[in-house]
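Colleague: sequence first, then the predicted structure:
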Amino acid sequence: MTVELRHLRCFLAIAEEANITRAAAVLHVGQPALSRTLRQLEEHLGVRLVDRSTHHLRLTEAGHAFRTRAAAAVAAVDDALDPARVGTWPLRLGHAWAALGDRTTTLLRRWRETHPDTPLELLRITDPTSGLAAGKTDVAVVRGRTDGPGAPLTTEPRLAAVPTGGDLAERSTLELADLVDQVVTLNPPTGTTTMALWPAAARPSRTLVVANTDDWLAAIAAGRGVGVTTTAVAGIHAYPGVTYVPLTDAPPVPVHLVWTDPPRHPAIPALLALAREVLAG
């Protein structure tokens, strides 16, 4: 049997909906046909991708691994067949938040000057790989620990983000211990702050979990909590009601440019070189 693009789309719909009936409705196909397509794909791969033995459909371990590859393959085909991209090959740069901080505009303008035939598209995608794993981006700015191909760009000092007008906002510097009695606002999908940042014996006991950077900023501005971030956020996200104060005892955050193996775009080395030049400047 030859695997076609429809097999991948069917599997991805099932993975997204976690339900055969809903996936069939999304794809406008019959449920028996969808189940048959999934079975054909599993037979071709020689593994079970979906566990259908429970009341709630779930992906197997192989299914989770294959989902990433299938999403990247479908995204690559869709990108190649996009009429709007005919004649150009944009370089898609992903980031979850802040990109390169206050150097972002410089990077975009310098790239346009030096590579006019290769548009650089900056895409904010809230997931740990900034769209790289799903095939939505070609290269990504990732903070913290990374796996796979990539190169270091810089490190960013950490700051406390506190409500303007409060006692903490009046301080010239802060330490992690100053935040222990506060509600610490966390952004688990992509944030670099966890309770492991504090010593085990002196960690904040109250947290507020949000879904993205916008919600994180709004919560702090409203006085619902405090946060820990990097200088990049302060450089690009000046926000009414939020004051950034240096944290003197928090380790800096490493920033990497990461890509896939093999790379999806030939201009990635040029982007790496320019990003390092812009940050050094």
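Modeller: Thanks, I have it. Residues are numbered from 1 along each chain as shown.

Colleague: contacts and neighbour counts: CA atoms only from here.
Modeller: Fine.

Colleague: give me the neighbour count for Gly281.
Modeller: Gly281 sits with 7 neighbouring residues when counted by other C-alpha atoms under 10 Å.

Colleague: swap that for Glu17, please
Modeller: Glu17 is flanked by 15 other residues according to other C-alpha under 10 Å.

Colleague: contacts only, for the closest residue to it other than its chain neighbours.
Modeller: With C-alpha to C-alpha, 6 or more residues apart in numbering as the criterion, Glu17 has its nearest non-adjacent residue at 5.7 Å, and that residue is Ala23. By C-alpha atoms under 8 Å, 6 or more residues apart in numbering, the contact set of Ala23 is 10, 13-14, 16-17.

Colleague: try this one side by side with the last:
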Amino acid sequence: MNVELRYLRALVAVVDSQTFTDAAIALGTSQAAISRSVAALERALGLRILQRTTRNVTPTPAGERIIEHARRVLDEVALLERAAQDHSGELRVSYAWSALGRRTVALQRKWEELHPAVRLIWVQSNAPTGGLANGGVDIAVVRRPLTDNRFATTMIGTEARYGALAKGDPLARRRFLRLSDFAGRTIAVDHRTGITTEDLWLGMDGPASVRLVQGVDEWLTLISTGQAVGMSSEATAAQNPRPGITYRPVRDAPPISVFLASWKDDPSVLVADFTRLAREAFIPDQPEL
């Protein structure tokens, strides 16, 4: 029997994401590669792990037990990788759309002063856990708390919401926006890692339609070409300028909570120091809404 770690990672990603397509996005590979890995695992074990239909993917009774064991194996491997990283001279920090916006450079400089021998490496990840689950990073910047009980989330501050518009949009001439300005428009939304949902407009007229995107690049392209408007954090506006796009603050939108996520059982001093510095970066200038 030949069971490889990539088979287990593919299986768990499919179960967590509910689709082979989303699992491929989470692991940064192709849907075909995910399908091959799951099929190879089923052949190696000699049993069916997943039931596939046109609408969803569900584990078989035997698959439930296999998935539980697969998670344990991957957790142990992640612990092993993190133990090695503690002595590798680097701290890997992931983010989905933006790191900490305009605060990122100042935090980087403070980190270099405090830990000159430890490189701070920023990694972009579209995985729901920011790459924590597969051991690819030590800590993740997330803008909604993770529901996976293996991880702890610490709130470090809040950010204002900004609307994103094509430069030719009439709203782009305004100094600021309100939620009501999005009524009747098409809004671009990333349900995987984005922080804007239709719930923002509960009890009021909201966008007429939603265009689903996968990641910030697709979001920016859709908006710059005038096919949709968008809403994201001030960090997105700071770190993702693009010709053809105007960002404007949305004054009556609730602020966005910013969290750092890490493994609950991680005693790393580096993770603790980064968390402290990131929290301090938000202290002087919390946004006023």
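Modeller: Happy to help now that I have it. Just so you know, these numbers come straight off a predicted model, no measurement behind them.

Colleague: coming back round to it: which one of the contacts of Ala23 of the first structure is nearest to Thr106 of the first structure?
Modeller: Within those, the smallest distance to Thr106 of the first structure is 37.6 Å, found for Glu16 (C-alpha to C-alpha).

Colleague: got a list of what Leu79 of the second structure touches?
Modeller: Neighbours of Leu79 of the second structure in contact, by C-alpha under 8 Å, 6+ apart: Gly135.

Colleague: just to revisit the earlier point, could I get the contacts of Ala23 of the first structure as TSV with distance to Leu120 of the first structure and secondary structure?
Modeller: Formatted as TSV, the contacts of Ala23 of the first structure follow (distance: C-alpha to C-alpha, whole Å; DSSP: H, G, I helix; E, B strand; the rest coil):
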residue	distance to Leu120 of the first structure	secondary structure
Cys10	31	helix
Ala13	30	helix
Ile14	33	helix
Glu16	29	helix
Glu17	33	helix
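
Colleague: and these as a markdown table, adding distance to Gly94 of the first structure?
Modeller: Output for the contacts of Ala23 of the first structure, formatted as a markdown table (distance: C-alpha to C-alpha, whole Å):
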| residue | distance to Gly94 of the first structure |
| --- | --- |
| Cys10 | 26 |
| Ala13 | 24 |
| Ile14 | 26 |
| Glu16 | 22 |
| Glu17 | 25 |
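
Colleague: between these, which is closest to Leu34 of the first structure?
Modeller: For the contacts of Ala23 of the first structure, the nearest to Leu34 of the first structure is Cys10 (6.7 Å; C-alpha to C-alpha).

Colleague: these two touch, right, the closest one and Gln40?
Modeller: No: with contacts counted by C-alpha atoms under 8 Å, Cys10 of the first structure stays clear of Gln40, the gap being 11.0 Å.

Colleague: these two: which has the busier surroundings?
Modeller: Each of Cys10 of the first structure and Gln40 has its neighbours counted (other C-alpha under 10 Å); Cys10 has more, 23 against 16.

Colleague: which residues does that one contact?
Modeller: Contacts of Cys10 of the first structure by C-alpha under 8 Å, 6+ apart are 23, 27, 34, 37-38.
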